[in-house]
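# missing the sequence, but the structure's below:
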């Protein structure tokens, strides 16, 4: 029999966060769902179930993160699954992005994730159990035109999760980074995606094409967010969950293309790569 879990899900008002909350509740689990404003709206939308607690949390506010985690413990006694889902996209050439836009993206996608993680992990360490799930992106697996800055925030999430998986394993805690491809959420809407106001014409054939593509494909993406949420239920019930979990055939294709190119480059530059050590290596 599967043990009832307590979930802590950030960015739960829409998109992946909302679907994950629905699936967790549907599985009989308890959920603390965080939103930036108007918690009563989400509670009403979900029918105010007894197993749901909606709390206000701006992930960039470290004090709020600690307060939200404490509220979760007071309500349900523990946190078994942390889903760091809150974040937003930035569509821009690397050169086009302003300092403020870059800092804003990192503030939410990286530093916000760290705020919440630091707030929750002490409770997981006390129980010697738990699962941290960080929502990354296919842009965290490989660099994609127009998504360089956003992707760099997700590359950071990838590295953090890989290290956490090793650090937390002896404590009985799992860490997984989930890398969705293009899913049919609100991600490409103005509420979730920032487009830089600084446009450089020289990038018309690359980033310009991506801007047009993002507009055209909005609400037509191949990925189903409901199916992703169901997959996360399976993930949290796995005895040996993976550290990386790409989601969607497109994400897998992007990853394989990068892997193949990396292998070709290593083969072509093998002598240079292996020729940079000292002749005598002290063991």
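Ah, there it is. As the structure is a prediction and not an experimental result, all values here were calculated from the model. Residues are numbered from 1 along each chain as shown.

# hey, let's count contacts and neighbours off CA atoms from now on
Noted.

# which residues sit in contact with the residue nearest to residue 252 when sequence neighbours are not counted?
Using CA to CA, 6 or more residues apart in numbering and skipping the chain neighbours, the partner closest in space to residue 252 is residue 246 (6.3 Å). Contact analysis of residue 246 by CA atoms under 8 Å, 6 or more residues apart in numbering lists 138, 178-181, 252.

# what helix or strand does residue 153 sit in?
According to DSSP states H and E, residue 153 maps onto helix 148-168.

# Then residue 132?
Short version, using DSSP H and E: residue 132 is in strand 130-135.

# Return the set of buried residues in that strand.
Residues of strand 130-135 classed as buried by neighbour count (16 or more other CA atoms under 10 Å): 130-135.

# next, the one to line up against it:
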């Protein structure tokens, strides 16, 4: 007997992981609610499929969020939420434009939080559900030029870890996904940069931006295989809270954890010296 199709609500389906996930799920016969700020961008892929609904959604707009969740709730509720909507921003901390980084947080952090809060009551009432938050290796490792972007993705990781512990006994599972370099549009037309570059950062931030531009479209990660990996985690009876995707990302995370452990060990005496003495 085939399993009952689940309701998957996916944000940011125009490109990248959102689109790849929707395509794989449609092929599997799941019920997909594919969203985008501009729904017409999805017609070329999703038109004509009975098991997909294309919905307009800007995650920075509360009325959009509630309208979309109401649609899914009218058809049984959200079984799996994929918080994928987001984009990249490369700028030195000093170069960052206030409007740009505030908007980055509105989408990458506050939009994700609002989406999650909108589906949690239904999941809690049913005693089941899975929230998948797409973060980044940049949410675990900070790199030059990614300070603002990394701040949004570090926030997603912390939010997800806390939610996983809060929701565990409610039947709700949480996974935060950390892709490394993938052949999505992240480093292409979706990437935003500083409006007023500062020459002093030529050999750090600007060099990295040039490198990202050169590898765009040639990254090692395959979005379709990445989507299948995410689905394997959701299908697992014991899904991970953290899921790193791709060999380059895994290497970066492991190197960072090793370096972090060595630094903590080197400063252990100073760390422990910050406590009251045992006899105090």
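Good, I have the coordinates. As the structure is a prediction and not an experimental result, all values here were calculated from the model.

# hang on, the earlier thing: elements contacting the strand holding residue 132 of structure 1?
Judged by 3 or more CA pairs under 8 Å, 6 or more residues apart in numbering; DSSP states H and E, strand 130-135 of structure 1 is in contact with strand 81-84, strand 173-180.

# how near is the corresponding residue of structure 2 for residue 270 of structure 1 to residue 279 of structure 2?
Superposed on structure 2 with TM-score structural alignment, residue 270 of structure 1 falls opposite residue 268. Applying CA to CA, to the nearest Å, the value for residue 268 of structure 2 to residue 279 of structure 2 is 20 Å.

# More neighbours: the two, which one.
Between residue 268 of structure 2 and residue 279, residue 268 has the larger neighbour count (other CA atoms under 10 Å), namely 11 against 4.

# residue contacts, that one?
Residue 268 of structure 2 neighbours (CA under 8 Å, 6+ apart): none.

# Compute the distance between it and residue 275 of structure 2, please.
From residue 268 of structure 2 to residue 275 of structure 2 the distance is 12 Å (CA to CA).

# In structure 1, which residues correspond to stretch 210-230 of structure 2?
Going by TM-score structural alignment: stretch 210-230 of structure 2 matches residues 212-232.

# typo on my end, stretch 128-136 of structure 2
The aligned range for stretch 128-136 of structure 2 in structure 1 is 129-137, by TM-score structural alignment.

# Could you tell me how far that stretch lies from the centre of the chain?
How far stretch 129-137 of structure 1 lies from its chain's middle: 8 Å, per CA atoms, centre = their mean, to the nearest Å.

# related to what we said a few turns ago, in structure 2, what stretch matches whichever strand or helix holds the residue nearest to residue 252 of structure 1?
Per DSSP H and E: residue 246 of structure 1 is located in strand 244-247. The aligned range for strand 244-247 of structure 1 in structure 2 is 242-245, by TM-score structural alignment.

# Quick check: the most centrally placed residue in structure 2 vs residue 12 of structure 2, distance?
With distances taken as CA atoms, centre = their mean, residue 134 lies nearest the centre of structure 2, 1.7 Å away. As judged by CA to CA, residue 134 of structure 2 and residue 12 of structure 2 stand 11 Å apart.

# mind listing what's buried in stretch 42-59 of structure 2?
For stretch 42-59 of structure 2, a neighbour-count test (16+ other CA under 10 Å) marks 42, 46, 51-59 as buried.

# Over to stretch 206-215 of structure 1?
By neighbour count on 16+ other CA under 10 Å, the buried set for stretch 206-215 of structure 1 is 207-208, 210-211, 214.

# So which residues lie in contact with it, not counting its own?
The contact list for stretch 206-215 of structure 1, computed with CA under 8 Å, 6+ apart, reads 91-93, 145-146, 188.

# let's go with 7 Å and repeat that
92-93, 145-146, 188 (CA atoms under 7 Å, 6 or more residues apart in numbering).

# out of those residues, who's nearest residue 233 of structure 1?
residue 188 (25.2 Å; CA to CA).

# circling back: now, which of the buried residues of stretch 206-215 of structure 1 sits nearest residue 30 of structure 1?
Using CA to CA, residue 214 is the member of these that lies nearest residue 30 of structure 1, at 35.6 Å.

# Pull up the gap between that closest one and residue 279 of structure 1, please.
51 Å.

# same deal with residue 90 of structure 1?
According to CA to CA, residue 90 of structure 1 and residue 279 of structure 1 sit 46 Å apart.

# Can you pick out the residue with more neighbours from the two?
The residue with more neighbours, out of residue 90 of structure 1 and residue 279, is residue 90; 22 against 7, by other CA under 10 Å.

# There's contact between the more buried one and residue 192 in this structure, I believe.
No - at 8.8 Å, residue 90 of structure 1 and residue 192 do not qualify as touching, with contact defined as CA atoms under 7 Å.

# And residue 103 of structure 2, how close does it get to residue 110 of structure 2?
10 Å.
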